[in-house]
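Participant: Below: sequence and its predicted model.
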Amino acid sequence: MLFFKQHWMTLTIGVALGALGIAWLAGFWQVVLGVVAVAAVAAILRRVLRSRRQAEAASVSVARPQRPKTRTEPEPTDTDALARLMLEQGRYALLLRPQIAANLPAKLLDQARQAFDDLMTIVPEGDVLVGRAKGDEEQTQSYSGNLVRVEAVYLDRYQVTNEEFQEFVNAGGYEQMPLWDPEIWPAVLDFVDQSGLPGPRYWRNGKFIEGEDRHPVVGVCWYEAAAYARWVGKRLPSDPEWIKAGAWPVPLPGAEPIQRRFPWGESMDQGRANLWGSGPEHVVPVEQYGPGASVGGCHQLIGNVWEWTSSRFGAWRAPSNQLVMDSAMRSLRGGAFDTYFDHQASCDYQSGDKAIARKHNIGFRCAVSFCDILSDDESFDPAENEVELEAAAAAGGEN
C-alpha cells in the first residue's frame, strides 16, 4: 500500500498512456472506453488513499492524550462542591434541613448556620391579634381582632434584595417548573424584564440596575416571590407571622396580649421608616432606617416597599368589615416609600393586590418554620442518603 501511495501519479499516467495506445490501434470509437477506464482507476486509487489517511489520523488521535475539559459546575456526586455553590447562592436554609445537614462536613455546616443566624431572626411562638381595627381616617369602629396562635418561625431580617434575586435568575429559576405553582405555569413566560428576558419587571438584560444591588427587589408578582422562596428553601410568611414579628405581643394572664401598632411603639415616628414625606421618595437599601427595626431585629417591616405574604387578601378582617374579594388577591403588609397615611403603614393594616401584580413598590421577605431547621443539639443518622442534597439543590426543598 505504501508503494501505491508514493507512486500513484506515475501509475495513473502509465495506465492512461496504455489505454490511449490501445484506442489508437483499435479505432477511434474505443478512445472513449479508454478514457473512462483511466478515470475509474484514478477514482479507485484516490478512494483507497483517502481511507488510508483517515485510518492513520484516527490511530494518532486515539494515542494522543486528551486535554481535560474545563468544569464550570460541580459533578452531582461531589456533595461538598454542591453545598459550597448553594452557600454562594444564599441557599443556606436548604443546607440546614435535617435530612441534608447529616451529609455535610462540620465546616460547611457551621458556615450555613452562621449565614442563617446573621440573616434571619426568630419570632417566638405565642398568640397575636390579627385583623383588629382602631380608630383612623377610614374606620370609626374599634375591633380587638382575632386571637391567633403562631408557632415559632424564622423571618428574614431584611427584604430580599436585587443581588439575592439575581442568583435565582442566573440559576435558571424561571425555567424550573417544580418551583412554581401549577396554576401559573402557562404565564411564567410573561414574567420578563424591560428587554424581554426572564426577571423582575424593571430589570434590563436579565440584570438589576447598576448600584441597586442592596435595594429590595421590586416588580415581582406573588408567584415570583413564592418561587424564589422555594428555591432558597424558605416560604412566604403568613399574615399572623408577619404581624407578630412587627407588633411583638406581650402576653397577659387572662387578657388579650399587648402589642405595638408599629415595630418601635404605639405612635408613628416617620424618621424610623421610608414613607411619603419622610424619605427620599424612592426605595433605599434594606439596611437603612435601622432605628425602625422590630424587637426581634427585622428591618423595614414598615416602609420602603410593601411585602407579599402567603395569606389571601380579606382574611382576618373585622366581622362588620368583611370583604368578598377575588381569590386571586393576595395580602400586602407594611406600607412603602409612597404610602401617605400613617394608619396604612402599621402592623395592623392589610392591603392587597392581584397575585400577578408586578409593581414598583412591592417586594417581599421570606420565612422558615422552626421545625424545618436543624437545631444545635439535634442528632442525625450518618447513613442518610446523599441524594437528599442533590434533590434539594434541584427543586429548592419542600414547603
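Facilitator: Done, it's in.
Participant: going forward, measure contacts and count neighbours with C-alpha atoms only.
Facilitator: Noted.
Participant: what about the helices in this protein?
Facilitator: 2-26, 31-63, 79-88, 92-95, 98-101, 106-119, 162-170, 222-231, 239-247, 387-395 (DSSP state H).
Participant: Would you confirm that Met177 contacts Ile184?
Facilitator: No. Assessed by CA atoms under 8 Å, Met177 is found out of contact with Ile184, at 9.7 Å.
Participant: Distance check, Phe4 against Phe337.
Facilitator: 87 Å (CA to CA, to the nearest Å).
Participant: ditto for Arg330
Facilitator: Arg330 is 20 Å from Phe337, by CA to CA.
Participant: go on, Ala40?
Facilitator: 86 Å.
Participant: Compare the two and say which is more crowded by neighbours.
Facilitator: Set Ala40 next to Phe337 and count neighbours by other CA atoms under 10 Å: Phe337 wins out with 24 against 11.
Participant: quick one, what contacts the more buried one?
Facilitator: Residues near Phe337 by CA atoms under 8 Å, 6 or more residues apart in numbering: Asn274, Leu275, Trp276, Gly279, Pro280, Glu281, His282, Val283, Gly303, Asn304, Val305, Asn361.
Participant: Now tabulate the residues you listed in CSV and tack on neighbour count.
Facilitator: Below are those laid out as CSV (neighbours: other CA atoms under 10 Å):
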residue, neighbour count
Asn274, 27
Leu275, 26
Trp276, 20
Gly279, 19
Pro280, 12
Glu281, 15
His282, 15
Val283, 22
Gly303, 29
Asn304, 32
Val305, 32
Asn361, 22
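Participant: now, among those, which is nearest to Val160?
Facilitator: Lowest distance from Val160 to the contacts of Phe337 (CA to CA) belongs to Val305, with 10.8 Å.
Participant: which residue sits closest to the closest one in space, ignoring its chain neighbours?
Facilitator: Nearest in space to Val305, with sequence neighbours left out and distances taken as CA to CA, 6 or more residues apart in numbering, is Ala336 at 4.0 Å.
Participant: quick one, what contacts the one you found?
Facilitator: Here Ala336 is in contact with Asn274, Leu275, Ile302, Gly303, Asn304, Val305, Trp306, Ala345, Asn361, Ile362 (CA under 8 Å, 6+ apart).
Participant: Next one for the comparison:
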Amino acid sequence: MNHPGFPPHGPEAAGALKERIACGLERSRRRVHALTTCDEEELLAQHSPLMSPLVWDLAHVGSQEELWLVRDVGGLDPLRPEIDSLYDAFEHSRSARPSLPLLDPADSRAYIGEVRAKALDILDRVPLEGSPLLEAGFAFGMIIQHEQQHAETMLATHQLRAGEPVLHAQPLDPAVLGTRGANLPREVHVPAGPFTMGSSVEPWALDNERPAHEVHVPGYWIDTVPVSNAEFAGFVADGGYDREEWWSPVGWAHRQRTGLGAPGFWRREGGQWWRRRFGVEEAVPDDEPVQHVSYWEAEAYARWAGRRLPTEAEWEKAARWDPGTGRSRRFPWGDEEPTARHANLGGTAMRPAPVGSYPDGASPLGVRQLIGDVWEWTSSDFLPYPGFRAFPYREYSEVFFGSEQKVLRGGSWATDAAACRATFRNWDYPIRRQIFTGFRTARDAAAEGR
C-alpha cells in the first residue's frame, strides 16, 4: 500500500523519496538550530534536573545520525568514537549530563554539520530498498523522527528555563481554525465492534506501532475536544486537589508528596489564574486545552467529572475508524499528510489552539483535535502489540514496556508532522508534567452522561 508522500517503486519514485528525505532532514536541522541560537551560557546550563543541557541534545542528534546513517547504512569509519558514551542516553541520566566533558556549542555544531554532510552523500548513493533499514528509507525516516523528537524535548527545556523570553511564537491563522466549539456536542458515541489498530504498512512506523491487528472495543462515549483550562479550573475550584476520593491511591500519594495544587506553571493572583509560558507571564486562557498535567491529575479530574480516561484502543478507534468503510485511516481526516488546515503541529505557535478548532482535521465521527495541540494521556500501560518484534534495536521500545509507563497519543503543538500519526505511540511516567500533555475523557456507553 502506498501512502501519500511515499511514491510507488521505480527510478522516478526513488528520486522523489530521496528528495522527501533530504527535505525532512533539512527541516529538522533548521528547527534544532533555531532552538539553540541562545547564548552559550544558556546552552551549557541545566535549566532543570528533569532535562539535559541544550548542548547535550544538540550533539546527541548528530551522534545518533552518525551511528545509524554514517556507520551502519554508509559503512564508514567513526568520526568521533571517543564521544559515543557521552551521548548515549542510557549510560548517563539527564541530571548527570552537565558534569560530562561535553562538546561546547561551536564544536557541537561543527560535529553535527560534518555528520550531516556525510549522511547526505550516503543518501545520494545508497538504494532505498533491500535491507529492512533501507526499505522506503526507514533509517533516514527514523533519524528525522528522532531529531524532531529532540526538538520537542528542547522546547520543554526552554519552558523550564527562567529569565526573559528567547523564543517567539508565530500566531495561529484564524482562517484554518474554523468555527470553534460553542455548538459542538459534548461527546461522541463510538459504537462497539472491531477495528484495525496499529500498522503493518506505514513505511516509517516504529516497532511499537507494529503489527496491525484487530481489536474489539465495546461501545463508549469520548469527549469531542480535549479538556479545557476553564474546565480544569472548575476541578481546582471544587477542591479537586484536596479531595482524596477523586484520586487513585498511588496518585494521591504523589499529590501529597509533591504538594500539587494546579497544572504546571499556573499560579493564582488577584482572583485570576496566571501562567508562565516561555518566559511570558499571561492570564490562563479559558478556551485552550489544559496542558502540563500529569496522568494522576488527569485521572483525578476524570473521576471528579464522573468519567474516566480512554484506553489506548479507544483513543485510536476514535481517531482512525471510518464507519462508512470499516477501514482505519492514517489520520483522522484521511490518509493525506497533515497541513495547517488539519492540526496545530510544528512548534511555531508555542501554544495549543482553542478547543473546537480545526474542523478539517476531525475524525469521521466528528472528534476534533486528536492530532496536535496536546499529547493525550490514556489509561493504558505501554505494552507490546501481539506479534511485536524489536526493530532496529531493543532500546527503542522494548526496554520500556511495562506498567511503569503510560501511553500518550496524538502529538502536541510542539510535535512535528514527521513524528506524529494516528498510530504513533508516546509513553512516559505518570508523574510527568514538563511535557506538553493534556487529555480528554470517556465513559462506557451504558453509563449515564455527565
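Facilitator: Received it, and whenever you're ready, just let me know what you need. Note that this is a predicted model, so its numbers are computed, not measured.
Participant: Which position in structure 1 pairs with Pro310 of structure 2?
Facilitator: By TM-score structural alignment, Pro310 of structure 2 lines up with Pro237 in structure 1.
Participant: Quick check, its match in contact with Arg333.
Facilitator: No. Under the criterion of CA under 8 Å, Pro237 of structure 1 makes no contact with Arg333, lying 10.7 Å away.
Participant: From the contacts of Phe337 of structure 1, pick the one nearest Glu388 of structure 1.
Facilitator: Using CA to CA, Val305 comes nearest to Glu388 of structure 1 of those, at 35.7 Å.
Participant: Do I have it right that the closest one meets Ile362?
Facilitator: Yes. Counting by CA under 8 Å, Val305 of structure 1 touches Ile362, with 5.2 Å between them.
Participant: Pull up the overlap in contacts between those two.
Facilitator: Shared contacts of Val305 of structure 1 and Ile362 (CA under 8 Å, 6+ apart): Val218, Ala336.
Participant: Now do the same for Asp131 of structure 1: its match in structure 2.
Facilitator: Quick fix: residue 131 of structure 1 is Gly, not Asp. With TM-score structural alignment as the criterion, Gly131 of structure 1 lines up with Gly198 in structure 2.
Participant: The closest residue to its match other than its chain neighbours and Arg329 of structure 2: what is the separation?
Facilitator: Excluding the flanking residues, the one nearest Gly198 of structure 2 by CA to CA, 6+ apart is Ala212, at 4.4 Å. Using CA to CA, Ala212 of structure 2 is found at 12 Å from Arg329 of structure 2.
Participant: residues in contact with whatever residue of structure 1 lines up with Met350 of structure 2?
Facilitator: Mapped onto structure 1 by TM-score structural alignment, Met350 of structure 2 lines up with Glu281. Applying CA under 8 Å, 6+ apart, we find Glu281 of structure 1 in contact with Asn274, Leu275, Phe337, Asp338.
Participant: Need the residues you listed in JSON lines (columns: distance to Glu88 of structure 1).
Facilitator: Formatted as JSON lines, the contacts of Glu281 of structure 1 follow (distance: CA to CA, whole Å):
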{"residue": "Asn274", "distance to Glu88 of structure 1": "30"}
{"residue": "Leu275", "distance to Glu88 of structure 1": "33"}
{"residue": "Phe337", "distance to Glu88 of structure 1": "31"}
{"residue": "Asp338", "distance to Glu88 of structure 1": "34"}
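Participant: ok, the residues you listed in structure 2: which stay?
Facilitator: Counting by both residues aligned by TM-score structural alignment, their matches' CA atoms under 8 Å, structure 2 reproduces these contacts from those: Phe337, Asp338.
Participant: wait, which of the contacts of Glu281 of structure 1 is closest to Gln166 of structure 1?
Facilitator: Phe337 (22.8 Å).
Participant: In structure 2, what residue corresponds to the closest one?
Facilitator: Phe337 of structure 1 maps onto Trp413 in structure 2, with residues paired by TM-score structural alignment.
Participant: Quick check: that match vs Arg389 of structure 2, distance?
Facilitator: With the distance defined as CA to CA, Trp413 of structure 2 ends up 30 Å from Arg389 of structure 2.
Participant: Ok, Ala446 of structure 2 next?
Facilitator: Counting by CA to CA - Ala446 of structure 2 and Arg389 of structure 2 are separated by 37 Å.
Participant: More neighbours: which of the two?
Facilitator: Counted by other CA under 10 Å, Ala446 of structure 2 and Arg389 do not tie: Arg389 has more neighbours, with 16 against 10.
Participant: Name the nearest residue to Ile323 of structure 1, ignoring sequence neighbours.
Facilitator: Wrong residue type there; residue 323 of structure 1 is Leu, not Ile. According to CA to CA, 6+ apart, the nearest residue to Leu323 of structure 1 is Gly314 (5.6 Å).
Participant: And Gln344 of structure 1, by the same measure?
Facilitator: Of all residues not flanking Gln344 of structure 1 in the chain, Gly335 sits nearest, at 6.2 Å (CA to CA, 6+ apart).
Participant: Next, count neighbours for that neighbour.
Facilitator: Gly335 of structure 1: 32 surrounding residues under other CA under 10 Å.
Participant: For it, list the residues it contacts.
Facilitator: Leu275, Ile302, Gly303, Asn304, Val305, Trp306, Glu307, Gln344, Ala345, Ser346.
Participant: One more: Arg433 of structure 2?
Facilitator: Arg433 of structure 2 neighbours (CA under 8 Å, 6+ apart): Gly264, His292, Val293, Ser294.
Participant: What's the match for it in structure 1?
Facilitator: Under the alignment (TM-score structural alignment), Arg433 of structure 2 maps onto Arg358.
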